[in-house]
Each structure stands twice: as C-alpha cells, then as structure tokens.
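Trainee: Here is my input, please return the structure:
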Amino acid sequence: MSKMSTDKLTEHAVKQHDNIHPTYKASSLSPTRQRSQSQVSKPDEGGLNIRRRSRLISVTDSNSGKSPIRSNPGLSIFRLVAGARAWQQKARLNSRRNSRPRIKQENTYRLEPNADEKFQPEKVTKLIKDILESRLHDVTYNAAICKKLSVDLSAFIKSKVKSLDFPRYKYVCTVTIMEQLGQGMQNASRCVWNTDVDRFATYTYTNSTLVAVAHVHAVYFE
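Mentor: Okay, here's the model as predicted:
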C-alpha cells in the first residue's frame, strides 16, 4: 500500500471520529473552568499545579466580591475579660498611690466641754418658740396634716439647733401635735445621762384648735 493511500485512510478515520465525538473549542469554557481542566489534565506537574490552584482560588474569591473572614484563634472573650479586670486593678492602685493621704487627728482626751461650749437651754427654747409660732399660728388641726407637720417640724428644729454650733453634741428632737378640746394631757420623758453637761429644752404652743409640744435633748459625745 502506498504512503498516499495510507494518509487518506488516516484522514478519513479522523473525520469519522470527529463526527461521532465532536470536539469543543477552548473559547467556550470560562477562565476558571479552563484552569481547572488544565490542572486535571496535568496531574504530574507537582508544585506547579499547586501554585496554579492557589492562584485560581484567589481569583475566584476576588471575583465574588466577598472579603475572606480572618479570625485570631489566640484572642478569646475570656482573655478580653481578664485584660479588662487587670486594667481596672491597675487603675485603682494608681489612684490610691496618687491620692492625698488621709489626715489622722489625735485624741483630745476631753471628757467634757468648755464653759462657753455647753448646751444653752434658754437659747434653744427661744429658737423653738419662734419656729412653732411662725409655722402654726394659722394652722387648723387635722389629723392627716398634723401627722406630717410634726415630722417636718422636728427635722427643721433639729437642723436649726445644729446651726447654733454646740461642739460634740448629739440631738434628739420630738414634736407632738394634738387637738385642742379643753382636755388634760401629760407628756413625760426620762433620760440617763450626765447632768453636768447634758441638757434639754422644751416649749408648748397652743392656739384655738391644737396644742404642740416640742422637746430637744442634747447629749455630749465624748
């Protein structure tokens, strides 16, 4: 058989094979598919194939428009909480170091006040009289109103007595308001204290509808 006839038979066989198994053009495939196909068709390239694959992954990630999520496995919520607590403790220590030292006062070892520092009942009695007359002169007795008024008056009288500045004295103030019906009333108090320095002051105010009794007990605090 001649060489020319052999070439014709080979060309005829190739055409028949193409009719049965049509070939695909490389341009019909996407760039990503072409690269993956080239990687499968050449498994023996070793390191070159791995580099192409990593390049392919980076290209597809950039085309998708989504940035990859990066995580730090060494950073956890427990470490954040521990760090915050450590910073708080450090801040407290720094504030204590930078703060001014507390002033400690020595004991005076005084067991009683000076003569001009003692509680003066006459002065306090006049103060109580002025307060009751100014606050109760136009008040008509009412149980609900007088209940609250007695609490307010006792607090107000106590604050005014403190403003007289008798040093190292503690005060107990009570105000009792009752209806004026011509009835008899007895109000008594008893104290355990030092009669040389502890004192009390009292005043009773009356109008047409009520009776108010105020007591101020002053105890020297050693």
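Trainee: drop to CA atoms for contacts and neighbour counts, all remaining ones
Mentor: Will do.
Trainee: what about the helices in the protein?
Mentor: 3-20, 31-41, 47-64, 77-98, 121-136, 143-162 (DSSP state H).
Trainee: Here is a second sequence; please produce its structure as well for comparison:
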Amino acid sequence: MASSKLNANERRKSSVSSDRRSSVHMQPNSIMAALAAKKAASTLLGRIKDRRSTTVKEQPHLEPTYKLKPDKKILYNQIKHIVDNVLKTIFDNFDYDSKRAKMICPVISQEIQRELKQLCVERYKFVCQVFIGENKKQSIQLGSRCTWDVTTDNSASGCYQTATAFCCATVFAVYCE
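Mentor: This is a model prediction of the structure:
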C-alpha cells in the first residue's frame, strides 16, 4: 500500500510538472511573440470590420490636363549647379574605402534628388546615378543613351576628385505627360 501511495504521488508530481511545462510554452515568452499576437489580432479585427462595412470611399475625380509640354522647363545649368554643390559638400574630405563608398553612394543620390525636388518643377521625374571609385590615376569612361523628347527632357553630369577617390554623378530629368 505504501508503494501504491508513492506511485500515485510521483504520477501527480509528474503530471503537475508536465502541466507547468505546457503552460509555459503557451504563454508569450518574448516581446516578438507578443507583437506577433497583437498583429494577428488586429488583422483579424480588420477583416471583421471590412466584412461589416458596405460603404465605399470615393476618391476625388481629377480631370486629365493633357499637357504635353511643361510650364517651366528645367535647365542644364540648374541641374549641373546642384550636382556640383552636392558632390563638393558630401565628397570633399572623403578617403576611399570600398565599404564606405557603398554606403555613401545612395546618400549622394538621395541628396541630389532632394535638392532637385526643391526646384518645384512639376511633372518631372529625376533619375540619378552615382559612381565612386578609387583614384589610382587610371582612366574611366562613363556613357549613357536615352530615348526622350529633346524639347522637354534634360540631363547633366558632374565629377569630383579627392586624393584617394573620385565620384561621378549623372542626373536625368524626364518630363512625364
């Protein structure tokens, strides 16, 4: 009888400890699990709300302008001035490092595009390419070809050199009809 009581107590202890283990796994034990649960709940609530709502939000109807030419054309000198200023400002004290060059290329491109958008020229899209290389007195030729309207579209390039690196940026300004 004593052995049967021991077996019953051991079974009870093992079932309690297994219950504890399973309850620990059921509770969110990290911030990520809590965030995932919150996101899942909000997604489900959003789906339920979408099913209930029958109204459709109307977007304002804008008439097409049919403008084939811009009110104000962007000029080569404007683009060139911005490219040269940004390259000089950012690239002035740059010492070449391939990892750093990889990081600074998008920064230069975004800064040039930000400056161009401040010109407030409507309906122009800007594409900017930036090349950075180590300056070892080598030569490089960069070229591009475009199909565009010569009366509205424009491009400009700028280069800047330090003792250890060079940077070339090209901007294409394309009018979108």
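Trainee: With distance to residue 175 of the first structure added, can I get the helices of the first structure in a markdown table?
Mentor: Converted to a markdown table, the helices of the first structure look like this (distance: least, Cα to Cα, whole Å):
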| stretch | distance to residue 175 of the first structure |
| --- | --- |
| helix 3-20 | 119 |
| helix 31-41 | 96 |
| helix 47-64 | 84 |
| helix 77-98 | 46 |
| helix 121-136 | 10 |
| helix 143-162 | 5 |
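Trainee: CSV for those helices, including mean neighbour count?
Mentor: Converted to CSV, the helices of the first structure look like this (neighbours: other Cα atoms under 10 Å):
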stretch, mean neighbour count
helix 3-20, 10
helix 31-41, 13
helix 47-64, 12
helix 77-98, 11
helix 121-136, 15
helix 143-162, 15
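Trainee: Point out the one among those that comes closest to residue 204 of the first structure.
Mentor: helix 121-136 (8.0 Å; Cα to Cα).
Trainee: how far away is residue 172 of the second structure from residue 127 of the second structure?
Mentor: The spacing between residue 172 of the second structure and residue 127 of the second structure, counted by Cα to Cα, to the nearest Å, is 5 Å.
Trainee: Over to residue 51 of the second structure?
Mentor: As defined by Cα to Cα, residue 51 of the second structure lies at a distance of 42 Å from residue 127 of the second structure.
Trainee: Count the residues that sit near residue 125 of the second structure.
Mentor: 15 (other Cα atoms under 10 Å).
Trainee: From residue 113 of the first structure, how far off is the aligned partner of residue 74 of the second structure in the first structure?
Mentor: In the first structure, the residue matched to residue 74 of the second structure (TM-score structural alignment) is residue 119. Using Cα to Cα, one obtains 9 Å as the distance from residue 119 of the first structure to residue 113 of the first structure.
Trainee: the more surrounded of the two?
Mentor: Shown here are residue 119 of the first structure and residue 113; by other Cα under 10 Å, residue 119 has more neighbours (24 against 18).
Trainee: Identify the residues contacting the more buried one.
Mentor: Counting by Cα atoms under 8 Å, 6 or more residues apart in numbering, residue 119 of the first structure touches 166, 169, 197, 198, 199, 218.
Trainee: Cross the residues you listed against strands and list the overlap.
Mentor: Per DSSP state E, strands hold the following members of the contacts of residue 119 of the first structure: 169, 199, 218.
Trainee: that older thread, any idea how far the match of residue 74 of the second structure lies from residue 79 of the first structure?
Mentor: Taking Cα to Cα, one finds residue 119 of the first structure at 63 Å from residue 79 of the first structure.
Trainee: now for residue 15 of the first structure: what does it line up with in the second structure?
Mentor: Structural alignment (TM-score structural alignment) places residue 15 of the first structure against a gap in the second structure.
Trainee: likewise residue 217 of the first structure?
Mentor: For residue 217 of the first structure, the residue aligned by TM-score structural alignment is residue 172.
Trainee: Tell me how far residue 165 of the first structure lies from residue 190 of the first structure.
Mentor: 25 Å.
Trainee: Looking at the contacts of residue 119 of the first structure, spot the one nearest residue 144 of the first structure.
Mentor: So of those, ranked by how close each gets to residue 144 of the first structure (Cα to Cα), first place is residue 218, at 29.4 Å.
Trainee: OK, contacts around the closest one?
Mentor: Residues counted as contacts of residue 218 of the first structure (Cα under 8 Å, 6+ apart) are 119, 169, 170, 171, 172, 198, 199, 200.
Trainee: what residues are up against the fourth one?
Mentor: Applying Cα under 8 Å, 6+ apart, we find residue 171 of the first structure in contact with 158, 216, 217, 218, 219.
Trainee: I appreciate the help and will end here.
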